[in-house]
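Participant: Give me a 3D structure for the following:
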Amino acid sequence: MKKSFLDYFSDTVLFFIRPIVLLLMKKELKVTHKGLTINKNLHEPVVLISNHFNTWDTFVIAANFKSKIRYIATEIAFLDFSKRFGMGLLAQTIKKRVGKSDTNAVRKTFKNLKKGYSIGLFPEGDNTFYGETLDMHQSVGKLIKKANKDVIMFKQQGGYISQPRWADYFSKKGHIHTFGKMLFTKEELDKVTDKEVMQVIEKELYNNDYDFQRKHMFNLDRKKRAEGIERLIYFCNKCNSVVSIKGINHDIICDKCGVIGTINKFEFIENNQFDNLVDYNHFQYSHIKEVIDSEFSFNVTLNEVVKLKNKSLGDFLLTYKDKTITLENKKDKFEFVFDKILYPVNTMRHSFSFDYEGITYNLTNIRNQFVLYEMLRFSNGSYKD
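Facilitator: This is a model prediction of the structure:
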């Protein structure tokens, strides 16, 4: 299949931009790579899979995968103009709505394969808030089987520890280790089911960044290391209060019982039962029923998503009670009942979107979105099946 003008435009722009972006990335992240390296454009496209830590992902991979590639990304990421321009126009990223069947995205995927582009997938569909690989979209196995191309894995470790998703400040001395490997040849794909493909992917991509850090103990020296922690922690493990946590400087503080821990320069928690956020998150999720039975409130901006653009509906006080989210200000009031909320998605650090009665809403300027996502995941089940 012939390439379009936009394809050639994208290829040319990315050729010149790549070295500049990689140079900028090196100011924040040192990438150490082992294993399979692709230093030239492949004659036959492949499917590349990787775990997800933040927006640097594709550039971290690009340092050692130099074949032309088109990534699949959630369409909610395109609400930001800079990403809509960079990902949409320059990189020709394939938009897909997380959780929804999207025949248009599938069609574009196979169209790009026919043009000779490899396809990049992040099977988690999101990047981790707490440092451990997320559950994965099972439809990825079916897509890989249908594509019938070699599957290459680039596993990333250290990205979360260097730049935690919830944090207000990132390390300028970050370390990422990547490992490349041929996961399946297309001949091997013929001998396995899509479920078996996913079992291999889940095993090979699994990562706990705190286990990685225990081996290396990089001094990441982030400033104000606890600030932003309320984006992740919603349950105090000392007094069991809900949505009472905040970060000040390096301290994790509960509004009810005071300092509950301090994040050190190696990103481990001191003076708490848990020294890492993976274990802390497993603990707080074990209390999710108590969280669902609680009440809390915080401020947000409500937007309606129209043609992949945020249309602001105003600033609101969000109140949660009895499996209902209520947003109210002096002019308007919106109610969202849990069992009618579809396709919840955390986007970036400060955005949470969902569908409700045929409309896509996006909450921005939000610092407590993870608690909403986890309550909905527990109540309504995973949308990644």
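
Participant: CA atoms for contacts and neighbours, from now on please.
Facilitator: OK.

Participant: ok, residues contacting the longest helix anywhere in the chain?
Facilitator: Longest helix in the chain, counting residues (DSSP state H): helix 5-26. With contacts defined as Cα atoms under 8 Å, 6 or more residues apart in numbering, helix 5-26 is touched by 56, 59-60, 62-63, 68, 89-92.

Participant: Buried residues in the helix or strand that contains Leu363, which are they?
Facilitator: Assigned by DSSP states H and E, Leu363 belongs to strand 359-364. Across strand 359-364, burial judged by 16 or more other Cα atoms under 10 Å covers 360-364.

Participant: and the helix or strand following that strand, what other elements does it pack with?
Facilitator: The first helix or strand that comes after strand 359-364 along the chain, using DSSP H and E, is helix 369-380. Here helix 369-380 touches helix 288-292, strand 341-347, going by 3 or more Cα pairs under 8 Å, 6 or more residues apart in numbering; DSSP states H and E.

Participant: I'd like the structure of this one too, to check against the first:
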Amino acid sequence: MRIVLDIFHAIIIWMMNIVAKLPLAILMFIRLNVRYKNLRDIYTTRGPYLVLPNHTNQWDPFILSFIFPRPVHWVASDGAFRDSMLKAFMLLGGAIPKIKEQSDLITLNAIKRSISMGHCAGIFPEGEQTWDGRSLPLIPATAKLVRHLKIPVIIPIIKGGYLTKPRWAWGIRRCRIEVHLKRVINSSEIKSLKLSEIERRLRETIVQDDYAWQNSAKVPIAGEKRAEHLELAFFACPSCEGIGTLHSKGNSLACACGYSIYVDRYGFFQYPPEGPDFASPADWKNWQNAMLSEKIKDEIDQAELNGNSDPVLLRDANITLMKAKRAMPMRPIYRGEARLYKNRLEIGNEGCSAMVFPLKDISAVNTFKQQKFEFRFEKNQHRLAMPSRHVSGYKWEVAYKGLRRLLVERGLW
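Facilitator: This is a model prediction of the structure:
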């Protein structure tokens, strides 16, 4: 019976792959202005293969599926399956759900099943979309998966995808997207390659910086909302070091202290003459993340000197706490202020009852899409839904991970 169902599912996926080509063509060439380079590496690769692209925006799977003759089963965050209609569409297309930041045997078996059908598997080996246009370190287990599957590997490098639809933005800003394809592992060599050689090839190929690319490409970005919601990624003011004090509108991002930047028609940040400024957006992101971690450390140490062993390290008001099982719709369960302490996360207004999550019992911490802070607790996925599109969920991820590193260093984790 399982074999019959698999055959039926494979036929449905092939049909979806064919039917979707026309609407995808309209999206690719009219809305997103996509150009493909070195398609020969796809059409000269026999049998199923593994597709390992860099991850620039939520349209990446559609941008890539359009050019592959075989259906590609994309591994996607289980958060993408929480909408019932989208879930049905994705499952019909062969998508495979995975919980972020966790190894998953169910996902691995689904990948192997798709390959056994003669289809391809697609995985974003960085594990998440970039916040600043630069590619991220690869998930360590990627090379082991390649060696385990023993099929050819094709790496598409997407250039301009971040500038077209940054992770922090809601709308598409028409720019230009280039997809450069490269077969990095052939079927004839996969069985003999050492793990270190596989790691080297993947690491050296999956490298991209959209701002460095834009320096030479100089493709104008359409629209007058080039900075809107930029504070979701860049949540700390370089001038006053305030957290959550920046607010975007149109092409500008400004702080309550008076500091502001302008995003020009190519997506570059124009800083005030008196500064502070950064060589690249990635440098701003790295500075703020380190600064927030240091601020948490100083807050803990200063509070203990003052006799307070339980300071609030981060807070946001009017948060909706949501909960769901794997790949099921999120349901609101509580509302109130979210507060991070050195040993727990609380949701609830002060003086009232609160939901309490011990940090040591939390796992799979990540930011879903633009601003949804998520974590796993007692086998359920939880989400902090922000009160507006201008409140960063990413800062909660940065704060949690910085606090965890500090506690590990001090032997308290």
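
Participant: on that earlier part again, tell me roughly how far the longest helix of the first structure lies from the second structure on average.
Facilitator: Superposed on the second structure, helix 5-26 of the first structure shows a mean distance to its aligned partners of 1.8 Å (mean Cα distance after the TM-score superposition for the first structure).

Participant: picking up where we left off before, which one (most neighbours) among the contacts of helix 5-26 of the first structure?
Facilitator: Val60 (25 neighbours; other Cα atoms under 10 Å).

Participant: Thought Val31 was touching it, still the case?
Facilitator: Yes - counting by Cα atoms under 8 Å, Val60 of the first structure touches Val31, with 7.1 Å between them.

Participant: In a markdown table, list the contacts of helix 5-26 of the first structure along with distance to Asp221 of the first structure and secondary structure.
Facilitator: Shown next, in a markdown table, are these (distance: Cα to Cα, whole Å; DSSP: H, G, I helix; E, B strand; the rest coil):
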| residue | distance to Asp221 of the first structure | secondary structure |
| --- | --- | --- |
| Trp56 | 19 | coil |
| Phe59 | 23 | helix |
| Val60 | 21 | helix |
| Ala62 | 26 | helix |
| Ala63 | 25 | coil |
| Lys68 | 36 | coil |
| Leu89 | 36 | helix |
| Leu90 | 34 | helix |
| Ala91 | 33 | coil |
| Gln92 | 36 | coil |
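
Participant: Identify each of the strands in the stretch 1-150 of the first structure and give its residue range.
Facilitator: Ranges of strands in the stretch 1-150 of the first structure, per DSSP state E, counting those that start in this stretch, are 29-35, 47-50, 69-74, 94-96, 118-121.

Participant: can you put those in a markdown table and add distance to Glu202 of the first structure and mean neighbour count?
Facilitator: Converted to a markdown table, those look like this (distance: least, Cα to Cα, whole Å; neighbours: other Cα atoms under 10 Å):
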| stretch | distance to Glu202 of the first structure | mean neighbour count |
| --- | --- | --- |
| strand 29-35 | 19 | 17 |
| strand 47-50 | 11 | 24 |
| strand 69-74 | 18 | 21 |
| strand 94-96 | 21 | 21 |
| strand 118-121 | 13 | 24 |
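
Participant: Which one of those lies nearest to Lys173 of the first structure?
Facilitator: strand 29-35 (6.2 Å; Cα to Cα).

Participant: Now do that closest one: which elements does it pack against?
Facilitator: strand 174-184.

Participant: In the strand it packs on, which residues are buried?
Facilitator: Judged by neighbour count (16+ other Cα under 10 Å), strand 174-184 of the first structure contains these buried residues: 174-181, 183-184.

Participant: hang on, the earlier thing: can you redo the buried residues of strand 359-364 of the first structure as TSV, where the extra columns are distance to Gly258 of the first structure?
Facilitator: Formatted as TSV, the entries for the buried residues of strand 359-364 of the first structure read as follows, by distance: Cα to Cα, whole Å:
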residue	distance to Gly258 of the first structure
Thr360	38
Tyr361	35
Asn362	32
Leu363	29
Thr364	28
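
Participant: This completes my enquiry, with thanks.
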